[in-house]
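Asks: pasted the sequence and its predicted model underneath.
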Amino acid sequence: MPYVQAMSSTRTMPLGGEFTFPGTSIKVNRLGYGAMQLAGPGVFGPPRDVDAAIAVLREAVTSGVNHIDTSDIYGPHVTNQIIKKALHPYPDGLVVITKVGFRRGDDKSWHPAYSASDLTSSVHDNLKNLGLDALEIVNLRCGTSQGPNEDSIAERLAALLDLKRQGLVRHVGLSNVTFSQYEEARAMTEIVCVQNLYNVANRTDDPLLAELAKDGVAYVPFFPLGGFSPVQSSVLNEVAVELNATPMQVALAWLLERSPNILPIPGTSSVEHLRENLAAAKLQLSATMIAKLDGISGQSER
């Protein structure tokens, strides 16, 4: 049976429930897949095993994932080329979301690339390497590799909106931004999603998350499974033992429970680890467990 036909009957099974991006007809299962780890070490160059990377993507979609997060700076170009090789022509309902605003140095470094020409080139690279005529959702990556800053994003967003008017981009999101930058952006256009650092232990974005939930905007947390101190990890371990799960599954289940507009995108280059991540959508956290996990962000090493 051809691969696309084999997938079609399984992708109706929600992973963590469904979410519809505001102002669109785009509906996805909340638990998605982040493709960054499909590139080589340091998110640079090809992976050691391209066939294994293809297998992970196909397993993800077969298992119900219909939201893949990527960028042409992963590799660069490598990850998108693997996605195209694995999944093109893309099955109906699969949403590939990419981002622009950075470039890679030959030394694997990450650099802002905000000019109109940079953004135009990046959009065209994404289109070419994904094999698409238009990008469904493009996140404008802001700030620096160290995190967000408070610079105005109006000029770079205007350049991206020009590409939207040309029909190359259908919807716009943001990545690595502050509350004020989100407000600046939504005064210029409809924002369908925000992708920022957030997990059970790193909750600086709680006020922004609440605002996005009120607006019906998706919040896509990156780095959902890392940065935990030993004290914080011990709490995750305790809950994991109660549920016969792994601590990382508990961290993902907490995100799904935290707010209905959260769309986690855990990444992996392993089919086994992928299955483990997706199984987190089936975990049921009790009120006591949630209260215990909610306290993690205030706990650190003494």
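Replies: Ah, there it is. None of the values given here were measured: they were computed from a predicted structure.

Asks: use CA for all of it now, contacts and neighbours both
Replies: OK.

Asks: burial count for Ser270?
Replies: Per other CA atoms under 10 Å, the neighbour tally for Ser270 reads 16.

Asks: which residues touch the nearest residue to it once chain neighbours are set aside?
Replies: Among residues not flanking Ser270 along the chain, Val56 sits closest, at 6.3 Å (CA to CA, 6 or more residues apart in numbering). By CA atoms under 8 Å, 6 or more residues apart in numbering, the residues touching Val56 are Thr268, Ser269, Ser270, Val271, Leu274.

Asks: looking at these, which are in helices?
Replies: Within these, residues falling in helices by DSSP state H are Val271, Leu274.

Asks: which one of the contacts of Val56 is nearest Leu38?
Replies: Leu38 lies nearest to Ser269 out of the contacts of Val56, by CA to CA, at 5.7 Å.

Asks: got the contact list for Gln284?
Replies: When contacts are counted by CA under 8 Å, 6+ apart, Gln284 touches Ala253.

Asks: please report how far the closest residue to Pro14 other than its chain neighbours lies from Pro46.
Replies: Nearest residue to Pro14, sequence neighbours excluded (CA to CA, 6+ apart): Asn29, at 5.1 Å. When distance is defined by CA to CA, to the nearest Å, Asn29 is 29 Å away from Pro46.

Asks: could you do Tyr33 as well?
Replies: In this view, Tyr33 and Pro46 are 19 Å apart by CA to CA.

Asks: ok, second structure coming up, stack it against the first:
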Amino acid sequence: MSTSTLTLPGGTWTLGDTTVSRFGYGAMQLAGPWVVGPPKDHDAALAVLRDAVASGITHIDTAETYGPRVVNELIREALHPYTDDLFIATKAGGRRDAQGGWPSARTPDELRAQIDDNLETLGVDSLDLVHLRLGDANGPVPEDITEAFETLVDLQQQGVIRHLGVSNATADQVAHAQSIAPIVSVQNMYNLANRWDDELIDQLAAEGIAYIPFFPLGGFSPLQSTALSTVATRLGSTPMSIALAWLLQRSPNILLIPGTSSSRHLRENIAGAALELSGEDLRELDDIDA
């Protein structure tokens, strides 16, 4: 089966002024080990990007820090000139250090430099969506975001950013960003075992704002992983497929961005996310968070 014959699960969502597939693609895994350096197989990396678009995916998530620069340059090589319906979301607010760490970088000058880098590596005059990356590697941090977010708003007013969002943010930071300027999305860690954003997801859905979870299998305890595997085995599926299908059925404003460097795995993710979970399945899966 070719990727292009697959039907994407979940339908669509209006992200800002663009209708995108709810099943998207996260490009982080295209870089080398620890998201540093070039991919092991350059041609395979280009192929999975092209297969993602051929499958009907219209939402790609990236960041200039992936590589750094490497992933954006792969996207440009594989897909530029971009079709009108392709929506590429990126992030600003961090950098990579010599040890491969992810220190924050949210001063106005740092953010402007990151936006310039994204524009250059993606080969565009305007970025579709920029998420202000907050917190640190351990998660959200309750800190003032005013100066950083206002810097991105200023760049939006200059025309180099179309839409804004926040990532790794607390609910208070989401509300504060909204008090400054409209946002179209929130990108936070969320999955079956880590559901602290349940209330936020429902609130954003009512407001027509997308929620984009990362790490769909991150942070599971051994007991929770065993419970998920039990459900997956009963349904003849895999834990990743169950996790993706659950997210799509959790709320219509949830957009998926599972990542892979393999076209075969991309097809498996698409097929797995299309699994229809019954009410009984959902109740059992919901207990994993307990």
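Replies: Sure thing, it's come through. None of these values were measured; they are calculated from a predicted model.

Asks: could you pull out the strands for the stretch 151-290 of structure 2?
Replies: According to DSSP state E, counting those that start in this stretch, the stretch 151-290 of structure 2 carries its strands in the segments 161-167, 185-189, 210-214.

Asks: can you check the stretch 1-150 of structure 2 too?
Replies: So, for the stretch 1-150 of structure 2 - with DSSP E, counting those that start in this stretch - the strands run 12-15, 18-21, 25-26, 59-61, 87-92, 127-133.

Asks: residue range for the fifth one in structure 1?
Replies: Mapping strand 87-92 of structure 2 onto structure 1 (TM-score structural alignment) gives residues 95-100.

Asks: likewise the longest one?
Replies: Across structure 1, the stretch matching strand 127-133 of structure 2 (TM-score structural alignment) is residues 135-141.

Asks: the matching stretch vs structure 2, average offset?
Replies: Overlaying structure 2 shows stretch 135-141 of structure 1 at a mean distance of 0.5 Å from the equivalent residues (mean CA distance after the TM-score superposition for structure 1).

Asks: residues of that stretch that come out buried?
Replies: Going by neighbour count (16 or more other CA atoms under 10 Å), the buried part of stretch 135-141 of structure 1 is Leu135, Glu136, Ile137, Val138, Asn139, Leu140, Arg141.

Asks: equivalent analysis for stretch 145-161 of structure 2, please.
Replies: Under the neighbour-count rule (16+ other CA under 10 Å), stretch 145-161 of structure 2 has Ile145, Ala148, Phe149, Thr151, Leu152, Val153, Leu155, Gln156, Val160, Ile161 buried.

Asks: quick check: the fifth one vs Pro103 of structure 2, distance?
Replies: Right, the one you point to is Leu152 of structure 2. Counting by CA to CA, the gap from Leu152 of structure 2 to Pro103 of structure 2 is 19 Å.

Asks: circling back: would you convert the strands of the stretch 151-290 of structure 2 into a markdown table that also reports distance to Pro252 of structure 2?
Replies: As requested, the strands of the stretch 151-290 of structure 2 are exported to a markdown table (distance: least, CA to CA, whole Å):
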| stretch | distance to Pro252 of structure 2 |
| --- | --- |
| strand 161-167 | 18 |
| strand 185-189 | 13 |
| strand 210-214 | 9 |
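
Asks: out of these, which is closest to Thr12 of structure 2?
Replies: Comparing those by CA to CA, strand 210-214 comes nearest, at 11.1 Å.

Asks: structure 1: matching residues for that closest one?
Replies: Alignment of strand 210-214 of structure 2 against structure 1: residues 218-222, by TM-score structural alignment.

Asks: now stretch 248-256 of structure 2
Replies: Aligning stretch 248-256 of structure 2 against structure 1 (TM-score structural alignment) gives residues 256-264.

Asks: ditto for stretch 22-40 of structure 2
Replies: Using TM-score structural alignment, stretch 22-40 of structure 2 pairs with 30-48 in structure 1.

Asks: list the contacts of the matching stretch.
Replies: Contact with stretch 30-48 of structure 1 is made by 14-19, 53, 60, 65-71, 74-76, 78-79, 108, 256, 262-269, 278, 281, as judged by CA under 8 Å, 6+ apart.

Asks: try 7 Å
Replies: Outside of stretch 30-48 of structure 1, the residues within contact range by CA atoms under 7 Å, 6 or more residues apart in numbering are 15-19, 53, 65-70, 74-76, 78-79, 108, 263-269.
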